[in-house]
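Colleague: what follows is a predicted structure for the sequence shown.
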Amino acid sequence: MENRIQEWAERLLRAEETRIPTNPLTVEWPEVDIPTAYNIQLKMLEQKLARGQKVVGMKIGLTSKAMQQMLGVHEPDYGHVLDSMVVFEGEPVSLSRLIQPRVEAEVAFVLRERLCGPGVTVADVLRATAGVMPSLEIIDSRVKDWKIKIQDTIADNASSAAIVLGGALMPVDGLDLRLLGLALEKDGQVVATGAGAAVLGHPAAAVAWLANAIARYNLSLEPGMVVLSGSLTQAVAVEPGTVIHATFDRLGSVSARFVE
């Protein structure tokens, strides 16, 4: 089992580095379960940390009922955000480092206190949050043609590739994140709208779920971490020249420009 976990971690890392996607994990290893998929993700993480990269946050995926139903699951998943994945707003995003990218708009939480499950609640998350920011997550799959099941995306760091953070940190006091509106534009045209309630009913509920889920692996959310709480809309495909702009009610906006 351990050898197979190591093999898949290396295959997914190689696919990321070469931009040549691999066959689905669930096709070649049909009996693989969710805990094993997370162990593959952690094995990949170990190798990246050994190369000098650092964990700066985490991301939550599959927070909408529609996506959960599509993959036949009843809860979200998560991945790690490394310093190498952070793109500064205004810096062009090169598609040469990606395979089949899409973009999602999310509320990013910046923590000032540690969150350690089990038993973390929405109230705990709000108390521990220094503020929230508009963000874009650039998702990508190292699996051919996005032919993924839940185990495939979990092993592949929840299909995460990069994040872009907006410039303003907004305190959560007085904000009802459930009612937070979003307009997502591609090349100046609105392609999707959403609200915070699309994320497990409340974006902070997603962060609470994450803190409790990672406790199974003796992990916790640490002060200073950035946590992307999940997409408010469907993901948008991008091409060279695409500009994505997300405007959040009361939070401000964030944008990304894609180049070859």
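Modeller: Sure, I can see it.
Colleague: from now on I want contacts and neighbour counts done on CA atoms only, so please keep to that.
Modeller: Will do.
Colleague: in the stretch 101-250 of the chain, mark out all the helices, start to finish.
Modeller: According to DSSP state H, counting those that start in this stretch, the stretch 101-250 of the chain carries its helices in the segments 122-128, 150-155, 203-214.
Colleague: what ranges do the strands span in the stretch 101-250 of the chain?
Modeller: 102-111, 129-139, 160-165, 181-186, 189-195, 226-231, 236-237, 243-248 (DSSP state E, counting those that start in this stretch).
Colleague: can you list those strands in JSON lines and add mean neighbour count and distance to residue 172?
Modeller: Compiled in JSON lines, the strands of the stretch 101-250 of the chain are given as follows (neighbours: other C-alpha atoms under 10 Å; distance: least, C-alpha to C-alpha, whole Å):
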{"stretch": "strand 102-111", "mean neighbour count": "26", "distance to residue 172": "9"}
{"stretch": "strand 129-139", "mean neighbour count": "25", "distance to residue 172": "6"}
{"stretch": "strand 160-165", "mean neighbour count": "24", "distance to residue 172": "17"}
{"stretch": "strand 181-186", "mean neighbour count": "21", "distance to residue 172": "15"}
{"stretch": "strand 189-195", "mean neighbour count": "16", "distance to residue 172": "16"}
{"stretch": "strand 226-231", "mean neighbour count": "27", "distance to residue 172": "14"}
{"stretch": "strand 236-237", "mean neighbour count": "16", "distance to residue 172": "28"}
{"stretch": "strand 243-248", "mean neighbour count": "22", "distance to residue 172": "14"}
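Colleague: what's the closest of these to residue 218?
Modeller: Using C-alpha to C-alpha as the measure, strand 226-231 is the one of these that comes nearest residue 218, at 17.6 Å.
Colleague: re earlier: in a markdown table: the strands of the stretch 101-250 of the chain, plus distance to residue 46.
Modeller: As requested, the strands of the stretch 101-250 of the chain are exported to a markdown table (distance: least, C-alpha to C-alpha, whole Å):
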| stretch | distance to residue 46 |
| --- | --- |
| strand 102-111 | 23 |
| strand 129-139 | 21 |
| strand 160-165 | 16 |
| strand 181-186 | 35 |
| strand 189-195 | 36 |
| strand 226-231 | 20 |
| strand 236-237 | 30 |
| strand 243-248 | 32 |
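Colleague: this is the other structure I want to compare:
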Amino acid sequence: MDDNKIRQYGDELYDALVQRKTLAPLTEREPEITIDDAYRIQLRFIERRVDSGERIVGKKIGVTSKPIQDYLGVFQPDFGQLTSAMVYQEGDTVDLDGLIQPKAEAELAFVLKEDLQGPGLTAMDVIRATDYVAPCFEIVDSRIRDWKILIQDTIADNASCGVYVLGDCKADPRELDITLAGMVLEKNGELFSTGVGAAVQGSPANAVAWLANTLGELGIPFKAGEVILSGSQSNLVPIADGDELVCTVGGLGSCTVRFRGRSAV
């Protein structure tokens, strides 16, 4: 795909974000679009966000667990960039008025204390470079109409990033079995789903190592202080005004998020 089209689609996705609207799937408009094309579009989309004053604060890994893959019909992981405009903290209320067609998922966040650059990294390298892990929610959001996405669509759309909520509970991953630790997700006081770290590529640390190695081949490091979202351990949760979600990770603690307002769709 030529540079003009890369810029065009990246700019369209940025405009859709700002205007809270959706676009027809890129894979319908450009049937020959490749994964490399999609990542170049993502870079243009992120460039527009950074130019508007946002900062890169981390990375996210998407489509790592079988329930999410089955739901979306996307069967390989991808990644996107986290920016300063996406950040919520424990106790904050997420304003749905700023989102388009959001859904929530619960996962484990890694906060790094050291730079980390692949290729050749293992899960143990990730553990050693991690300051702490915390339960979190990612509120995914798609600029692609009706979530009708193939892998190229979600990659171009910054891996369907919306916002994320980082829990206050922290643990040293050297002292917590993140592979076997169970996760319970409740919606409005009722059980919604359960999960376990092993559902994410065998371990959340494996998923983070995969991304560090993938980016390392491109010369892109993880930086100390960055937040890395390791991939959903829950089913996607529909959300609306007044909803409250709580995810609890065994041996770690919980993260709570509330929602208000109305999304565009």
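Modeller: Okay, I see it. Since this is a predicted model, take the numbers as computed values, not measurements.
Colleague: on that earlier part again, can you put the helices of the stretch 101-250 of the first structure in TSV and add distance to residue 144 of the first structure and mean neighbour count?
Modeller: Shown next, in TSV, are the helices of the stretch 101-250 of the first structure (distance: least, C-alpha to C-alpha, whole Å; neighbours: other C-alpha atoms under 10 Å):
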stretch	distance to residue 144 of the first structure	mean neighbour count
helix 122-128	36	17
helix 150-155	11	25
helix 203-214	27	24
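Colleague: mind checking which of the ones you listed is nearest residue 76 of the first structure?
Modeller: Between residue 76 of the first structure and the helices of the stretch 101-250 of the first structure, the shortest gap by C-alpha to C-alpha is with helix 203-214, which sits at 8.2 Å.
Colleague: which stretch of helix or strand covers the residue most central in space within the second structure?
Modeller: The centroid of the second structure falls nearest to residue 60 when counting by C-alpha atoms, centre = their mean (4.1 Å). Assignment of secondary structure by DSSP states H and E places residue 60 of the second structure within strand 56-62.
Colleague: strand 103-112 and that strand, what's the angle between them?
Modeller: Here the directions of strand 56-62 of the second structure and strand 103-112 differ by 120 degrees (axes from the mean of the first three to the mean of the last three C-alpha atoms, to 10 degrees).
Colleague: trace residue 178 of the second structure over to the first structure, please.
Modeller: Under the alignment (TM-score structural alignment), residue 178 of the second structure maps onto residue 177 of the first structure.
Colleague: and for its match, the neighbour number?
Modeller: 19 (other C-alpha atoms under 10 Å).
Colleague: give me the spatial nearest neighbour of it, chain neighbours excluded.
Modeller: Excluding its sequence neighbours, the residue lying closest to residue 177 of the first structure (C-alpha to C-alpha, 6 or more residues apart in numbering) is residue 196, at 5.6 Å.
Colleague: what's around that neighbour, how many residues?
Modeller: Using other C-alpha under 10 Å, residue 196 of the first structure has 25 other residues around it.
Colleague: tell me the spacing between residue 64 of the second structure and residue 58 of the second structure.
Modeller: Residue 64 of the second structure sits 17 Å away from residue 58 of the second structure, going by C-alpha to C-alpha, to the nearest Å.
Colleague: who has more neighbours, the two?
Modeller: The neighbour count for residue 64 of the second structure versus residue 58, taken as other C-alpha under 10 Å, is higher for residue 64 (24 against 21).
Colleague: need the contact list for that one.
Modeller: Residues counted as contacts of residue 64 of the second structure (C-alpha atoms under 8 Å, 6 or more residues apart in numbering) are 76, 77, 200, 201, 207, 231, 232.
Colleague: so who does residue 45 of the first structure touch?
Modeller: residue 80.
Colleague: could you give the angle of the one helix or strand it maps to to strand 55-61?
Modeller: Using DSSP H and E, residue 45 of the first structure sits within helix 34-50. Relative orientation of helix 34-50 of the first structure and strand 55-61, computed by the same axes, to 10 degrees: 150 degrees.
Colleague: what's the matching range in the second structure for helix 34-50 of the first structure?
Modeller: Alignment of helix 34-50 of the first structure against the second structure: residues 35-51, by TM-score structural alignment.
Colleague: let me know which of the helices of the stretch 101-250 of the first structure is the nearest to residue 256 of the first structure.
Modeller: It's helix 203-214; of the helices of the stretch 101-250 of the first structure, that one is closest to residue 256 of the first structure (C-alpha to C-alpha) at 22.3 Å.
Colleague: with the second structure superposed, average distance for the closest one?
Modeller: Superposed on the second structure, helix 203-214 of the first structure shows a mean distance of 0.5 Å to its aligned residues (mean C-alpha distance after the TM-score superposition for the first structure).
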